[in-house]
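# Sharing a sequence plus its predicted fold:
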Amino acid sequence: MVEKIDVEFEEGDNNFLTHSMVDKMLIQNRKFVKNQPKRVVDLHSLETRVSMNPYVEKASVFLTIDGILKTLIKQRKPLARLVNGDTFFYIDRFGVKIPMSSNFSSRVPLVSGVEDATEIKELIKLLQTIASDDFFKKEIIAVERESNGEYVFNVRSGDYRVVFGGSEFASLKLKKLKAFYNKALIDETITRYKLINVKYHNQVVCTKHSHNGKQ
């Protein structure tokens, strides 16, 4: 007999699913699999059912010798929150769409202007480069892809925007931007600017809030 249901989540900082939500996925014929004979439990069907949930990246369902039905789940991890018209959804590192959840809100960049699969693939590569740096992972809160294919960032530390340009040479541009930050944040000159442009080779071009032009 199945004596107990045990649900385990792989480590991660997302909490879309709860243990009780997974328990409900394991219902067969309106009855829990608990107390059913082990030989009649369709493990493949249960695993398929859990895997079909949009928040599940990977699931494994199996029975232990002592009658415990174990379910191991790896939840999908959002990389960004996309807005398309009035529609919001997350995407993960594979470009899979993840619905918004009332249980959990992930602190990932808000992205606009990205629509087709090619643009999403390019976006994922850029976001993974950003996420690999602890500072920029927190600093860049929104990404806008303009019609010319260039990106503009909204940041956490001020009301200025970063004109990033295309996705090419992303690591080099971020390195250049960080060097600028290291100086401008310390001497507080960064508050003078409304745009910080790093799309040009080997230079940072800033536009001031005043009418004094570019520095």
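Now that the structure is in, tell me what you want to look at. Numbering: from 1, shown residues only.

# Every contact and neighbour count from this point should use C-alpha atoms.
OK.

# Give me the contacts around stretch 65-73.
The list of residues contacting stretch 65-73 from outside it, by C-alpha atoms under 8 Å, 6 or more residues apart in numbering, reads 1-10, 38, 56-64.

# Comparison target, given below:
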Amino acid sequence: MIKRILLSIVLLLITAYLVMAITAFNRKPEGQVCHDIQLIIQDTAYAGFITQKEVISMLEKKGISPIGKKLDRIRTKTVEKELSKHPLIDRAECYKTPSGKLCVEVTQRIPVLRVMSDNGENYYLDNKGTVMPPHAKCVAHLAVATGSIEKSFAMRDLYKFAVFLQNNSFWNAQVEQIHVLPGRNVELVPRVGDHLIYLGRLDNYENKLKRVKTFYEKALNQVGWNKYSRINVEFGNQIICTKK
């Protein structure tokens, strides 16, 4: 019984010590000043570049730069809110370090499609279906959508199609251009082969492209990739090819 009591007391003392040690470690010296911003940028392989210089400039223009300010007066939620307003930033997370730095972790918006419509509109769509400005610096290969494109059609149908392409390694590498004809009929310009792929309406596109890929493997590999000018898979369970 005495051993149990002693063991309980020892455990309580150890727990109290650990709590005090952690508290002391995390306690920031009174009046400590922020001397630097540490920036972590996610998704640099796909998205536009957000540099430390740009982040600092944004904060300075808003009058909320943390450099030289006391850590206990820096409002991280305000910094996150202002950075998230940037057209290329999806979200921002900020926290302070015991060494006097403000760490900023930025998640960029990831473009999946470039839209250049006949009505003069020019923009990107990101992986959430929202519009990004055309000056975004995209480092990944993206398909370009052209033709008769209404923004509502782009943000709903073309967006879903673009996400499918991006998640499919074969078609992401093969499709260079998505051209929208009047009536929202769609044809694709591939990177390999001198032909067009006519899908018709953007319904059941996964099955349509599956048939095209099978045709590639069983037919074009035998007769050559430049034999046909047009491959039509608009109608179910058939492929109509137009010879050059």
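Looks like it came in fine. Here the structure is a predicted model, which is why all the values come from computation and not from measurement.

# TM-score for this pair?
Overall, the chain-to-chain superposition scores 0.88 on the TM-score scale (TM-score structural alignment, normalised by the length of the first structure); 209 aligned residues with a C-alpha RMSD of 2.0 Å.

# Only the buried members of the contacts of stretch 65-73 of the first structure: can you turn that into a ChimeraX selection?
Buried members of the contacts of stretch 65-73 of the first structure, identified by 16 or more other C-alpha atoms under 10 Å, are gathered into one ChimeraX selection as follows:
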select :2,5,7,38,56,57,58,59,60,61,62,63
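
# Okay, and which of the contacts of stretch 65-73 of the first structure map to strands?
4-9, 56-63 (DSSP state E).

# Throw those into TSV and include distance to Asp134 of the first structure, thanks.
What follows is those, written out as TSV (distance: C-alpha to C-alpha, whole Å):
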residue	distance to Asp134 of the first structure
Lys4	41
Ile5	38
Asp6	35
Val7	32
Glu8	28
Phe9	25
Val56	26
Glu57	24
Lys58	27
Ala59	29
Ser60	32
Val61	35
Phe62	38
Leu63	40
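
# tell me which of those is nearest to Phe88 of the first structure?
Using C-alpha to C-alpha, Val56 is the member of these that lies nearest Phe88 of the first structure, at 18.7 Å.

# now for the closest one: what does it line up with in the second structure?
Residue correspondence to the second structure (TM-score structural alignment): Val56 of the first structure is matched to Ile89.

# nearest residue to that match other than its sequence neighbours?
Residue nearest to Ile89 of the second structure in three dimensions, not counting chain neighbours: Gln108, with 4.4 Å by C-alpha to C-alpha, 6 or more residues apart in numbering.

# What lines up with that neighbour in the first structure?
Residue-level alignment of Gln108 of the second structure against the first structure, with TM-score structural alignment as criterion, gives Gln75.

# now do Lys77 of the second structure
With TM-score structural alignment as the matching criterion, the partner of Lys77 of the second structure in the first structure is His44.

# and its match, how many neighbours does it have?
Here the neighbour count serves as a burial measure; for His44 of the first structure (other C-alpha atoms under 10 Å) it reads 11.

# Quick one: residues contacting the residue nearest the centre of the second structure.
Nearest to the mean C-alpha position of the second structure, by C-alpha atoms, centre = their mean, lies Ile110 at 2.0 Å. Residues in contact with Ile110 of the second structure (C-alpha under 8 Å, 6+ apart) are Asp43, Tyr46, Ala47, Gly48, Asp126, Asn127.

# Filter the residues you listed down to the buried ones.
Tyr46, Ala47, Gly48, Asp126, Asn127.

# one step back: ok, so of the ones in strands among the contacts of stretch 65-73 of the first structure, who is nearest Phe153 of the first structure?
Within these, the smallest distance to Phe153 of the first structure is 28.8 Å, found for Glu57 (C-alpha to C-alpha).

# The closest one and Ile65 of the first structure, how far apart?
Spatial separation of Glu57 of the first structure from Ile65 of the first structure under the definition C-alpha to C-alpha, to the nearest Å is 27 Å.

# got it, and Ala117 of the first structure?
As defined by C-alpha to C-alpha, Ala117 of the first structure lies at a distance of 45 Å from Ile65 of the first structure.

# Break down the second structure into its helices, ranges please.
Using DSSP state H, the helices found in the second structure span residues 2-26, 52-61, 76-83, 151-153, 159-167, 169-174, 205-215, 221-223.

# for the ones you listed, which one ends up most surrounded?
helix 159-167 (a mean of 19; mean count of other C-alpha atoms under 10 Å).

# Near the counterpart of Glu144 of the first structure in the second structure, how many residues? Count them for me, please.
Using TM-score structural alignment as the criterion, Glu144 of the first structure maps onto His179 of the second structure. By other C-alpha under 10 Å, the residues close to His179 of the second structure number 23.

# With Lys199 of the first structure instead?
Around Lys199 of the first structure there are 21 residues (other C-alpha under 10 Å).

# How about it, nearest residue that isn't a chain neighbour?
Gly165 (4.7 Å).
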